[in-house]
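Q: Give me coordinates for this.
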Amino acid sequence: MLLTALAAAAVKPSWGQAAAATSLQSAVTFAIFVLQGVMLRRGEAEKALGAKGAILWGLASILVITPLTAPLAGALPLQPPGLALGLLVFACMPTTLSSGVALTQVLGGNTALALLLTIATNLASVFTLPLLLPWALKATAAIGGFGAATATASAATAVRLDPVPLLVQLVQCILAPTLLGASARGVFVGLRTWVDANRRTLSVISGALLSLVPWMQVSKAMAQGLTVSPLALAAAVAASLGFHFVYLGLNTAACGLLRLGGSDPVASAPTRRALVIVASQKTLPVAMAVLGRLAPAVGAEAAGCAAVTAVFSHLAQTCVDFALVSRWLKHIQQRQTPPAAAG
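A: Have a look, this model is predicted:
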């Protein structure tokens, strides 16, 4: 659906531009996070509260440590510069809303821990992003990245982002609808039962709504003359995957060095599998919501270009992790197969 949305924006940008001129984007973003709130299984997440060390590392890795790469991402010499902006914003994001938990479950990992980190980081990001994004934009401009070129060309200052208005906007478009959906799930038993029985359908609806956001942002940028060469986009996606592999390596090393989940490699395996997957992924819906709010500060063209980067980074990340989990699962099964049965 995301690729279809981008194709539609390229073929007929006037439609998406017209939609962007309305309040549709705000309504769609609100609906996406209401659905996410309704589908949150808070009770399952609470089962992981005993794994304090793993929780602390997961929160630190997702919300603080991996976003430290954002200024480097924003300083990559990509053209147009909005491609680097997309990498910067994507690096600051919390973990994925669904795929991390799903992959953890496939691997036999600690699903409760994965759920807890997903819920906690996506809610906490509403308060961390207004601090992270201004810092990342300022830092990347200082080393010649996104914003520095804009400042030189326009004789203006580098992109400045006031954290307080951004905090208010993120509370309105992410936190409030998520809490509304979660509250409705907790109060109405019938709704909770229906949602759990129709999760696949609701996920499809959420995905369709999500595709509307980059459609509008990219359409608006295309209408203003944005062009991105396939080679430049491929370079941006390759860079995004490079950062993703760094996150995977970092979290894998931390699990071993800090003995997260315990010193017993067998008993700690489910916790470590959950951490490696969930703490290394970045979510797209929050990135789309943030880019919608950044557009007035960075310009519609840069925001649209950044949306393209974020969408393809998300798709590439998902494909790589599915392949990684498939190989990891085969390795686990081979280790668990008794020698006699193997022969």
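Q: Every contact and neighbour count from this point should use C-alpha atoms.
A: Noted.
Q: Pull the contacting residues for residue 19.
A: Each residue near residue 19 by Cα atoms under 8 Å, 6 or more residues apart in numbering is listed here: 25, 216.
Q: If we use 10 Å, what do you get?
A: 13, 25, 212-213, 215-217, 219-220 (Cα atoms under 10 Å, 6 or more residues apart in numbering).
Q: For the stretch 201-343 of the chain, just list every one of the helices.
A: Counting by DSSP state H, counting those that start in this stretch, the stretch 201-343 of the chain has helices at residues 230-257, 265-278, 284-298, 300-336, 339-342.
Q: okay, those helices in TSV with distance to residue 165 and mean neighbour count next?
A: Putting those into TSV (distance: least, Cα to Cα, whole Å; neighbours: other Cα atoms under 10 Å) gives the following:
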stretch	distance to residue 165	mean neighbour count
helix 230-257	28	17
helix 265-278	29	22
helix 284-298	10	21
helix 300-336	18	19
helix 339-342	61	7
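Q: I have a second one here; can you model it like the first so I can compare?
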Amino acid sequence: MATMTFYRSLRIRWTRWIMPLGLIVALFLGWLWPTPGKYLDDTPLQSICIIVIFIISGLELHLESVRDLVRLWPSATLGLLSILFITPLFALALRHIPVDSFVILGLGVFALSPTTVSTGSVLVAQCRGNMPLSLFFTVFSNVLAVFTIPFLLPVLLLGPNSGVSFTLNPTDILLQLTYLVLIPLCAGRIILRPITIVRLWSERHKLFLKLFCILLLIIIPWMKMSSSITAFNKISAAQIFLTAAIGIAMHLSFIAFNWTMALLCCFKPDVTKAVVIMCSQKTLTVGFAVLASLPNSQDGLYAIPIIIGHLVQLVIDSILASRWDVKDKKSARSMAEPTELISVPPA
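A: Predicted coordinates:
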């Protein structure tokens, strides 16, 4: 039993870190050997990868537990507001930071994105957070973001201080996100999941589907890096470190706001964990889908801040979830220890 628990824990930790390692390898591969990725970037492969990812995400959605969230409507509502409207306001601050336009647009798109599809839920499960609430944030933020991003992006990111020269049509972005995100997600949940054979197969091969989605997600920045290699070679190491520093500041500000909100609202510990992690994380996939709709040939350059932001949030939240887990285990052990009774000799 202990061996099975050890291997299960090892597998969870391994699958958690395979995506950031894969993203780093993809960036280096696209930098060192750009020819294959540059060729594939001229094909519809990026759109196919995003569509398949959201079909699988829809197939794996368990909406049964969401019905039990009626009593948690305050935390669910405040969390959605934080994900979709409050944390995106960081994009306004980016416009006043003296950095290159690719950093402003990349991290700005990342700030506007909904919460992660799987990474956040894994961390919430690790620290014994409220899983139905984390699932609620995943489903509804990714669906609603299709309708909020097209109208928030021009307002928050484009302006005299943004350094971004092109214009955006909200309708074009809305249509792009609808067919890349919303339709595949609904198709996986409404069409494929009710098919018993498909549902049972997906439940037996969860690890395979997770790794397959990670592979598809890694392919996108590899192609983008390859196609933007000329522009990337002009970026200095100082710009990369500055982007990482801004990404750290952005994610820590998200955590600080969501944690403060949870404390002021007196949420229970498991609800607080779900709110802090899920409402502070941003997903790569929707960010890449937004970049695909931008009228610019250097969208691969804009993808680099998104990747850096994702790596930063994964490291920070993994440390946070681990500390919560250790704290809970210590508390459980102290509660389980029997109190020593002082024996009184008989008279």
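Q: ok so, going back, among the contacts of residue 19 of the first structure, which pair sits farthest apart?
A: Largest separation among the contacts of residue 19 of the first structure by Cα to Cα: 13 and 25, giving 15.4 Å.
Q: ok, residue 96 of the second structure touching residue 104?
A: Yes. Under the criterion of Cα atoms under 10 Å, residue 96 of the second structure makes contact with residue 104 at 9.3 Å.
Q: what do those two both touch?
A: Joint contacts of residue 96 of the second structure and residue 104 (Cα under 10 Å, 6+ apart) are 161-162.
Q: Which of these two has more residues huddled nearby?
A: Ranked by neighbour count (other Cα atoms under 10 Å), residue 96 of the second structure and residue 104 place residue 104 first, with 29 against 11.
Q: That one corresponds to which position in the first structure?
A: Residue pairing (TM-score structural alignment): residue 104 of the second structure is matched to residue 84 of the first structure.
Q: Report the secondary structure state of that match.
A: Of the three states, residue 84 of the first structure takes helix under DSSP: H, G, I helix; E, B strand; the rest coil.
Q: List the residues that contact the residue nearest to it when sequence neighbours are not counted.
A: Distance criterion Cα to Cα, 6 or more residues apart in numbering; nearest residue to residue 84 of the first structure, sequence neighbours excluded, is residue 74 at 4.6 Å. By Cα under 10 Å, 6+ apart, residue 74 of the first structure lies in contact with 81-89, 91, 136-137, 139-141, 143-147.
Q: hang on, the earlier thing: need the helices of the stretch 201-343 of the first structure in TSV with distance to residue 96 of the first structure, can you?
A: What follows is those, written out as TSV (distance: least, Cα to Cα, whole Å):
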stretch	distance to residue 96 of the first structure
helix 230-257	13
helix 265-278	7
helix 284-298	7
helix 300-336	9
helix 339-342	37
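Q: Just confirm residue 43 of the first structure contacts residue 116, I think it does.
A: Yes. The pair residue 43 of the first structure and residue 116 qualifies as a contact (Cα under 10 Å) at a distance of 9.5 Å.
Q: the more surrounded of those two?
A: Neighbour count, other Cα under 10 Å: between residue 43 of the first structure and residue 116, residue 116 has more, with 24 against 12.
Q: if I look at the aligned partner of that one in the second structure, how far off is residue 223 of the second structure?
A: With TM-score structural alignment as the criterion, residue 116 of the first structure lines up with residue 136 in the second structure. Distance, residue 136 of the second structure to residue 223 of the second structure, using Cα to Cα, to the nearest Å: 32 Å.
Q: Residue 12 of the second structure now?
A: On the measure of Cα to Cα, residue 12 of the second structure and residue 223 of the second structure end up 28 Å apart.
Q: the more surrounded of these two?
A: Applying other Cα under 10 Å to residue 12 of the second structure and residue 223 shows that residue 223 carries more neighbours, namely 27 against 15.
Q: so who does that one touch?
A: Counted by Cα under 10 Å, 6+ apart, residue 223 of the second structure has contacts 26-27, 29-30, 34-42, 45-46, 229, 300.
Q: let's go with 7 Å and repeat that
A: 30, 37-38, 40-41 (Cα atoms under 7 Å, 6 or more residues apart in numbering).
Q: Which members of those are positioned in helices?
A: Per DSSP state H, helices hold the following members of the contacts of residue 223 of the second structure: 30, 37-38, 40-41.
Q: The aligned partner of residue 316 of the first structure in the second structure: what's it in contact with?
A: Structural alignment (TM-score structural alignment) places residue 316 of the first structure against residue 312 in the second structure. By Cα under 7 Å, 6+ apart, the contact set of residue 312 of the second structure is 247-248.
Q: go again using 8 Å as the cut-off
A: By Cα under 8 Å, 6+ apart, the residues touching residue 312 of the second structure are 244, 247-248, 251.
Q: how far away is the aligned residue in the first structure for residue 82 of the second structure from residue 272 of the first structure?
A: Residue pairing (TM-score structural alignment): residue 82 of the second structure is matched to residue 61 of the first structure. Between residue 61 of the first structure and residue 272 of the first structure the computed distance is 13 Å (Cα to Cα).
Q: do the same with residue 227 of the first structure
A: Relative to residue 272 of the first structure, residue 227 of the first structure is positioned 42 Å away (Cα to Cα).
Q: before we move on, what about residue 251 of the first structure?
A: 9 Å.
Q: Equivalent analysis for residue 127 of the first structure, please.
A: Going from residue 127 of the first structure to residue 272 of the first structure by Cα to Cα gives 27 Å.
Q: and the strand or helix carrying residue 140 of the second structure, what other elements does it pack with?
A: Using DSSP states H and E, residue 140 of the second structure maps to helix 131-157. In terms of contacts (3 or more Cα pairs under 8 Å, 6 or more residues apart in numbering; DSSP states H and E), helix 131-157 of the second structure is packed against helix 73-81, helix 90-94, helix 101-112, helix 119-126, helix 170-177, helix 269-278.
Q: Which strands and helices lie in contact with the second one?
A: It stands for helix 90-94 of the second structure. helix 101-112, helix 131-157.
Q: mind running it again at 6 Å?
A: Here helix 90-94 of the second structure touches no other helix or strand, going by 3 or more Cα pairs under 6 Å, 6 or more residues apart in numbering; DSSP states H and E.
Q: What lies in contact with that helix?
A: Here helix 90-94 of the second structure makes contact (Cα atoms under 6 Å, 6 or more residues apart in numbering) with 104, 108, 156.
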